[in-house]
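Enquirer: coordinates only, no sequence provided:
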């Protein structure tokens, strides 16, 4: 278990993020159009993981990673939450999110596999705020579980990990 915080109150996750240098777990998520979203080999991937697009900090991180994705060569940004694909499609359409992929973990083991499902607190069963950067060969280049869910991730560190 790892610890983050929600409003200053410690909350636990189901496990630990994949360590830098390890192989990222494979996953199958549901895209906002209900297509499968998987960890594609041969492409660098930034996983922006968060509780819900319907919170201010989460929506800010999706907008920021969408902006950053426009300038990242050979890199796919995947925004992951347990929001239903309908909500993700609504948000992305309203916000003009077109450089990043929205993917739902609502019927996936992603949260357990990546150690980010919250096991207590008022956001229990949602995903913690985290970022995982994966290289073309599936190697984890960067992982960050934010210390406070109400804060944005370290965007610079994520982009720097891509080289």
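Expert: Cool, got the structure. Everything quoted here is computed from the prediction, not taken from an experiment. Numbers count the residues shown, from 1 in each chain.

Enquirer: drop to CA atoms for contacts and neighbour counts, all remaining ones
Expert: Will do.

Enquirer: list the contacts of residue 59.
Expert: Shown in contact with residue 59 (CA atoms under 8 Å, 6 or more residues apart in numbering): 52-53.

Enquirer: kindly report the same for residue 13.
Expert: With the criterion set at CA under 8 Å, 6+ apart, residue 13 makes contact with 1-4, 115-120, 128.

Enquirer: one more: residue 146?
Expert: Residues near residue 146 by CA under 8 Å, 6+ apart: 4, 129-130, 152-153.

Enquirer: would TSV of the residues you listed with neighbour count be doable?
Expert: Below are the contacts of residue 146 laid out as TSV (neighbours: other CA atoms under 10 Å):
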residue	neighbour count
4	20
129	29
130	24
152	17
153	23
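
Enquirer: now, which of those sits nearest residue 96?
Expert: Residue 96 lies nearest to residue 152 out of those, by CA to CA, at 20.0 Å.

Enquirer: ok, structure two:
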């Protein structure tokens, strides 16, 4: 049983994995993505030398997650070229691609942890028990080019949006 929790509509749900903090080294990951030539993997190494803003959502097909993804997609246009914005969820890559096409998400990479949930465990976001089992909690991470975490927000209530301004300020 986990000792860390977040709330879903005021009710605590347990999280699996460590609570990461600024200064920690970002765990590596292998996430799946839908690409023109089929499914492919994306790892932390693929973004070497870049600052990453990693937006994590429970499911793109919910209003708050959709809004979070649209907001970061819009803000990505104002960020320098050395910043990559990722959205990570447990949604299947095909569902992510459908969402991105419908919502005109074209400035960020949308990646899936559905295969192994290793990202969720490594970043302390996996909801492993109860009715929300096997989804990711809402969070935002900023990782510097040195792979050190510069900013972390584990959003305490899953149904609320993150602090966009603080995350974007950490990218600068």
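Expert: Done, it's in. Note that the structure is a prediction, hence the values are computed from the model and not measured.

Enquirer: follow-up on the earlier one: shared with structure 2, which of the contacts of residue 146 of structure 1?
Expert: Retained in structure 2 (both residues aligned by TM-score structural alignment, their matches' CA atoms under 8 Å) from the contacts of residue 146 of structure 1: 4, 129-130, 152-153.

Enquirer: just want the most central residue of structure 2.
Expert: Centroid check for structure 2 by CA atoms, centre = their mean gives residue 56 as the closest residue, at 2.2 Å.

Enquirer: that one matches what in structure 1?
Expert: Mapped onto structure 1 by TM-score structural alignment, residue 56 of structure 2 lines up with residue 49.

Enquirer: give me every residue that touches that match.
Expert: Applying CA under 8 Å, 6+ apart, we find residue 49 of structure 1 in contact with 79-81, 127-131.

Enquirer: TSV for those, including secondary structure?
Expert: As requested, the contacts of residue 49 of structure 1 are exported to TSV (DSSP: H, G, I helix; E, B strand; the rest coil):
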residue	secondary structure
79	strand
80	strand
81	strand
127	strand
128	coil
129	coil
130	strand
131	strand
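
Enquirer: just the helices in structure 2 please.
Expert: All helices of structure 2, identified by DSSP state H, fall at 63-76, 93-103, 118-122, 164-171.

Enquirer: and the strands in structure 1, which stretches?
Expert: Ranges of strands within structure 1 are 3-6, 9-12, 28-31, 36-38, 44-49, 75-81, 101-104, 130-134, 140-145, based on DSSP state E.

Enquirer: alignment lookup: residue 127 of structure 2 to structure 1.
Expert: Per TM-score structural alignment, residue 127 of structure 2 is aligned with residue 118.

Enquirer: not counting its neighbours along the chain, what's nearest residue 138 of structure 2?
Expert: Counting by CA to CA, 6 or more residues apart in numbering, the nearest residue to residue 138 of structure 2 once its immediate chain neighbours are dropped is residue 57, at 4.8 Å.

Enquirer: re earlier: nearest to residue 44 of structure 1 among the kept ones among the contacts of residue 146 of structure 1?
Expert: Nearest to residue 44 of structure 1 among these: residue 130, at 16.9 Å, using CA to CA.

Enquirer: what do we get in structure 2 for the closest one?
Expert: Alignment note (TM-score structural alignment): residue 130 of structure 1 maps to residue 139 of structure 2.

Enquirer: next one: residue 150 of structure 1
Expert: Counting by TM-score structural alignment, the partner of residue 150 of structure 1 is residue 159.

Enquirer: burial check on its match, number of neighbours?
Expert: Residue 159 of structure 2 has 18 neighbours, counted by other CA atoms under 10 Å.

Enquirer: isn't it right up against residue 9?
Expert: Yes - counting by CA atoms under 8 Å, residue 9 is a contact partner of residue 159 of structure 2 at 6.7 Å.

Enquirer: list the buried ones in stretch 59-72 of structure 1?
Expert: 59, 61-63, 65-66, 68-69 (16 or more other CA atoms under 10 Å).

Enquirer: sorry, that was for stretch 107-118 of structure 2
Expert: Neighbour-count burial for stretch 107-118 of structure 2, counted by 16+ other CA under 10 Å, picks out 107-114, 117-118.

Enquirer: ends of that stretch, what's the gap?
Expert: End-to-end distance of stretch 107-118 of structure 2 (CA to CA, to the nearest Å): 25 Å.

Enquirer: cool, stretch 131-147 of structure 1 as well?
Expert: Its start and end residues considered, stretch 131-147 of structure 1 measures 12 Å (CA to CA).
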